[in-house]
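*Asks:* All I have is the shape, not the residue letters:
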């Protein structure tokens, strides 16, 4: 079945970029300061906030610089099972 409300990857990425930008501003950091603190180029930080486009490596560096790496570390750690088949697959049966 097709989920008509499912968001695209671009929509999700732009939403994530908006949350990072909001956190950056809350911490009173400029894009340049975040770039320096994270080791990610200024251009990459700027592009990420505008388009949502960034490598996983750079996103991780930004999360560390903003001291929210735990958010990434817990990603996908508590995904509920969708079926009994998934439970059996995890158990290797």
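*Replies:* The structure has been received and is ready for your questions. The shown structure was predicted, so the numbers you read here are calculated from the model rather than taken from an experiment. Numbering: from 1, shown residues only.
*Asks:* alpha carbons only for contacts and neighbour counts from here, please
*Replies:* Noted.
*Asks:* Number of residues surrounding residue 84?
*Replies:* 8 (other Cα atoms under 10 Å).
*Asks:* how about the helices in the protein?
*Replies:* Ranges of helices in the chain, per DSSP state H, are 9-26, 31-38, 42-51, 56-65, 69-73, 84-90.
*Asks:* what's the angle from the first one to helix 31-38?
*Replies:* Angular relation of helix 9-26 and helix 31-38 on a 0 to 180 degree scale: 90 degrees, by axes from the mean of the first three to the mean of the last three Cα atoms, to 10 degrees.
*Asks:* Below is an additional structure, to be compared with the one above:
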């Protein structure tokens, strides 16, 4: 797949358990995640749960920044369990 270069409007890196790093990149209308090392394939349920909770907290923190910058609410939906986070903008100082 040929990717077009896109200039990120905002990005932020988070350190997760098991030496994983995720960088969220906001492109103005969408965002993407860049994993280091590559997207994890963890089979143990307890370890996967720990990583997923840390990822969701990092995503919530990143999207809170975006919500605050734009003064909007953001809903993050997790599939396949249909859970979601409603992210409110913080008060700007």
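*Replies:* Nice, thanks for sending it over. Note that the coordinates shown come from a computational prediction; the quantities given were computed from them, not determined experimentally.
*Asks:* TM-score, when you put one on top of the other?
*Replies:* For these two chains in superposition, a TM-score of 0.28 is obtained (TM-score structural alignment, normalised by the length of the first structure); 42 aligned residues with a Cα RMSD of 4.1 Å.
*Asks:* Quickly find the element holding residue 22 of the second structure.
*Replies:* Using DSSP states H and E, the element containing residue 22 of the second structure is strand 20-26.
*Asks:* actually residue 52 of the second structure, not the one I wrote
*Replies:* helix 45-70.
*Asks:* how about that helix: buried residues?
*Replies:* 51, 54-55, 58-60, 62-68 (16 or more other Cα atoms under 10 Å).
*Asks:* tilt between it and strand 20-26?
*Replies:* 30 degrees.
*Asks:* what does the strand holding residue 22 of the second structure rub up against?
*Replies:* 8-16, 31-37, 40, 55, 59, 62 (Cα atoms under 8 Å, 6 or more residues apart in numbering).
*Asks:* ok, 7 Å please
*Replies:* Contact with strand 20-26 of the second structure is made by 8-15, 31-37, as judged by Cα atoms under 7 Å, 6 or more residues apart in numbering.
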